[in-house]
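> How does the following fold in three dimensions:
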Amino acid sequence: MTIALADLYQEYIDCLNTQDWDSLGKYVGTEVAYNGETVGLAAYRQARMREFREIPDLHFKVSILVCDQNTLASRLEFDISPSGEFLGLPVNGKRVKFCENVFYEYEGGKIVRVWSVLDKAAIEAQLS
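Coordinates of the predicted model:
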């Protein structure tokens, strides 16, 4: 039985939201690349763990999802309160809402490439 890419992605999002770091390798390849740079699974895991430490109320909410056989595009919504600086901005616990547009490439049922763009301008507008 083949699992649909959209279902596999939702399992990945659930893995992030529950902070099930031991299971992350089920969804992400060992040589994963992020925004054009090969970072590997360990560094990818560390980056996600750091995000949850710095943003206690972090939750990934999928609002748009489009996919074909090996590529998936997702619009993620965030409504969060980072504890300090976020993206170089002095958020310091203020609640901010923004979106991330992210594309994933899959090979062998695992994420091997991620391209991410955050709406930093939306955050800046909320801080002014």
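> drop to CA atoms for contacts and neighbour counts, all remaining ones
OK.
> Tell me the helices and strands packed up against the longest strand seen in the chain.
The longest strand of the chain (DSSP state E) is strand 96-107. The contact analysis (3 or more CA pairs under 8 Å, 6 or more residues apart in numbering; DSSP states H and E) places strand 96-107 against strand 71-80, strand 110-118, helix 120-127.
> Go through the ones you listed and name the closest to residue 90.
Judged by CA to CA, the one of these that comes nearest to residue 90 is helix 120-127, at 8.1 Å.
> If you count neighbours, what's buried in the closest one?
residue 123 (16 or more other CA atoms under 10 Å).
> For residue 49, which three-state class applies?
Reduced to three states with DSSP: H, G, I helix; E, B strand; the rest coil, the structure at residue 49 is helix.
> now do the one 10 residues further on
For residue 59, the secondary-structure state derived from three-state DSSP is coil.
> Give me the neighbour count for it.
Residues near residue 59, counting by other CA atoms under 10 Å, number 18.
> Another for comparison:
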Amino acid sequence: MSQATSNAEEFRSLYQTYIESCNARDYEVMKSFYASPVNVMDKRQEPDDIIARCKLLFESFPDWKWEVRHMVIEGDYMTVRFKDSGTHQGEFRGYQATGRKVETTEVTLYHVVDGKFTEIWPLIDFDTVVEQIK
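Sure thing, here's the model as predicted:
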């Protein structure tokens, strides 16, 4: 087995555990995947900052779920395309809860070093979410 294949399998396994912890709201496990500090969109943040942002999202969409649709691994970088979905149960970007189900697309690039996310570049189509709750 080549190093690239081994690395890809390791990253897939790592990410499966991570996304399961996100969908289960297991914040301690989620935090264990982030380096400290971690660069998010080229801004240094602590793992607790990322968790706090996730909690805000979950206040608006308590059943928010990430579903991996595609993953590309190259060296120590991993790109993941998701289907994100949830039910609008709390204020989001100025819109009060509507009870509407929403769905959108996300693509996130991760830099993984020693099993930790050291850099994250998330691109989430929240404009589509807003269109669905207007």
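> returning to what we had before: how about a markdown table for the helices and strands packed on strand 96-107 of the first structure, with distance to residue 37 of the first structure added?
Formatted as a markdown table, those follow (distance: least, CA to CA, whole Å):
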| stretch | distance to residue 37 of the first structure |
| --- | --- |
| strand 71-80 | 18 |
| strand 110-118 | 9 |
| helix 120-127 | 21 |
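> where's the aligned partner of residue 118 of the second structure in the first structure relative to residue 100 of the first structure, distance?
Under the alignment (TM-score structural alignment), residue 118 of the second structure pairs with residue 112 of the first structure. Here the distance between residue 112 of the first structure and residue 100 of the first structure works out to 19 Å (CA to CA, to the nearest Å).
> the more surrounded of these two?
For residue 112 of the first structure versus residue 100, the count of surrounding residues by other CA under 10 Å is larger for residue 112: 21 against 17.
> Surely the more buried one is in contact with residue 32?
Yes: assessed by CA atoms under 8 Å, residue 112 of the first structure is found in contact with residue 32 at 4.4 Å.
> what's the distance between the corresponding residue of the first structure for residue 109 of the second structure and residue 76 of the first structure?
The alignment partner of residue 109 of the second structure in the first structure, by TM-score structural alignment, is residue 103. When distance is defined by CA to CA, residue 103 of the first structure is 11 Å away from residue 76 of the first structure.
> contacting residues for the match of residue 118 of the second structure?
28-33, 104-106 (CA atoms under 8 Å, 6 or more residues apart in numbering).
> and the gap between it and residue 44 of the first structure?
In terms of CA to CA, residue 112 of the first structure sits 11 Å off from residue 44 of the first structure.
> now swap in residue 63 of the first structure and tell me
Taking CA to CA, one finds residue 63 of the first structure at 23 Å from residue 44 of the first structure.
> So which of those two has more stuff around it?
Neighbours per residue (other CA under 10 Å) separate residue 63 of the first structure from residue 44, with residue 44 holding more: 20 against 10.
> Looking for the alignment partner of the more buried one in the second structure.
Aligned against the second structure by TM-score structural alignment, residue 44 of the first structure finds its counterpart in residue 50.
> doesn't its match fall inside a strand?
No: assessed with three-state DSSP, residue 50 of the second structure is helix; it does not lie in a strand.
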